[in-house]
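S.K.: what follows is a protein structure lacking sequence information:
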């Protein structure tokens, strides 16, 4: 990770694009891998084990760390569609997107990502707006340069956090709902943190 940070700093100074640290985490194994990824990664692949650690899942939500998930391969190896947390994550506002995993092994066409979208739409009855939001999240999580992302989702997405409706087909009301809900959660945490620090100060004075 230290080497990647140094390389990214070197590339940034020269105007090059930087590499995104997106480890394979939370598909199987110990949930401590997800804790380490939370501290170091900009996004991860999979993350289905977050369903077992609600507190950690909440942290991923608060920081909007990307989860590039592959329900089709998960269904074949670890978790059937009925138990997949993908839809739950999406409804709760986590930054989820669809991705492929080992397409030569688990997919049957030349468009493996389309298979993931098709299956998600059928299994969880996603609307066209839901599908567009997932596609928008894919762009946000990607390692493309900011200029490329501006072209696809909106000129001011970095400054305002809002994308352009005519480019993403995600209604403004949904974007505002996602943003306001996250903002309220941050406000609650800030208030609780402030109350806790006040209590500590009073205790030290006493």
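M.R.: Arrived safely. Just so you know, these numbers come straight off a predicted model, no measurement behind them.
S.K.: could you use CA atoms for every contact and neighbour count after this?
M.R.: Noted.
S.K.: could you measure from residue 188 over to residue 38?
M.R.: Distance of residue 188 to residue 38, given as Cα to Cα, to the nearest Å: 21 Å.
S.K.: which strands or helices does the helix or strand containing residue 187 pack on?
M.R.: Here residue 187 is covered by helix 172-205, with elements defined by DSSP states H and E. The contact analysis (3 or more Cα pairs under 8 Å, 6 or more residues apart in numbering; DSSP states H and E) places helix 172-205 against helix 54-63.
S.K.: tell me the angle the helix it packs on makes with helix 172-205.
M.R.: 120 degrees (axes from the mean of the first three to the mean of the last three Cα atoms, to 10 degrees).
S.K.: what comes up buried for helix 54-63?
M.R.: Using 16 or more other Cα atoms under 10 Å as the burial criterion, the residues of helix 54-63 that qualify are 56-57, 60-62.
S.K.: use this one as the comparison:
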């Protein structure tokens, strides 16, 4: 999905742009635009620069309002659901495809599928280093504290030094930045 199509949709529906953040430099660089739909309900467009994956997200206080808007936006843009992303990971056989699927799953992680997402990403943290790196990035993108125990294990037990360091850094980042208690 293209940024201009999302912006056109948001503007035509009367959403108010409240933030427009250009992508930063380096790993984890994200482009993000946020529109306010109503007080305490927001629509977001993002572009993960590493994977070149665009995503849409709704955020807000009311779970019902967020779900309703997410379904509407998903239908309008024919967006992939979290279940679609889980299926994509199940179908991926080549390492490069599995790595991309893991990162996309972390990016598209939905609370409705939290248990399945945590299980799928955590299960790959013991794979070869390329897959471990992608699983660690998927955990970072989901930003859930559920990933802390498996990340802590990887930071102590992975064969590759860079994988151990990455897991340690991501676990620390989640501890500091996850909005969960």
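M.R.: Sure thing, it's come through. All values reported here derive from a predicted model rather than from experimental measurement.
S.K.: next, the TM-score between them, please.
M.R.: Put the two chains on top of each other and the TM-score (TM-score structural alignment, normalised by the length of the second structure) is 0.31; 94 aligned residues with a Cα RMSD of 5.3 Å.
S.K.: go through the buried residues of helix 54-63 of the first structure and name the one nearest residue 134 of the first structure.
M.R.: residue 61 (15.3 Å; Cα to Cα).
S.K.: show me what contacts the spatially most central residue of the second structure?
M.R.: The structure's the second structure has its C-alpha centroid closest to residue 107; by Cα atoms, centre = their mean the separation is 1.7 Å. Contacts for residue 107 of the second structure were tallied using Cα atoms under 8 Å, 6 or more residues apart in numbering; they are 55, 138, 141-142.
S.K.: out of these, which is most surrounded?
M.R.: The most crowded member of the contacts of residue 107 of the second structure, judged by other Cα atoms under 10 Å, is residue 138 (27 neighbours).
S.K.: secondary structure class for that one?
M.R.: helix (DSSP: H, G, I helix; E, B strand; the rest coil).
S.K.: what do you get for residue 70 of the second structure?
M.R.: helix.
S.K.: before we move on, which element is residue 8 of the second structure in?
M.R.: Here residue 8 of the second structure is covered by helix 3-12, with elements defined by DSSP H and E.
S.K.: re the thing from before, and the gap between the residue nearest to the centre of the second structure and residue 150 of the second structure?
M.R.: 18 Å.
S.K.: on that earlier part again, which one's more surrounded, residue 188 and residue 38 of the first structure?
M.R.: Remark: of residue 188 of the first structure and residue 38, residue 38 carries more neighbours, 18 against 12, as counted by other Cα under 10 Å.
S.K.: against residue 119 of the first structure, how distant is the nearest residue to that one once chain neighbours are set aside?
M.R.: Spatial nearest neighbour of residue 38 of the first structure, chain neighbours left out: residue 60 (7.0 Å); criterion: Cα to Cα, 6 or more residues apart in numbering. To residue 119 of the first structure, residue 60 of the first structure is 25 Å away according to Cα to Cα.
S.K.: in the first structure, what residue spans correspond to helices?
M.R.: Taking DSSP state H as the criterion, the first structure contains helices spanning 2-13, 32-40, 54-63, 71-77, 86-92, 103-106, 112-124, 128-141, 146-153, 157-160, 165-168, 172-205.
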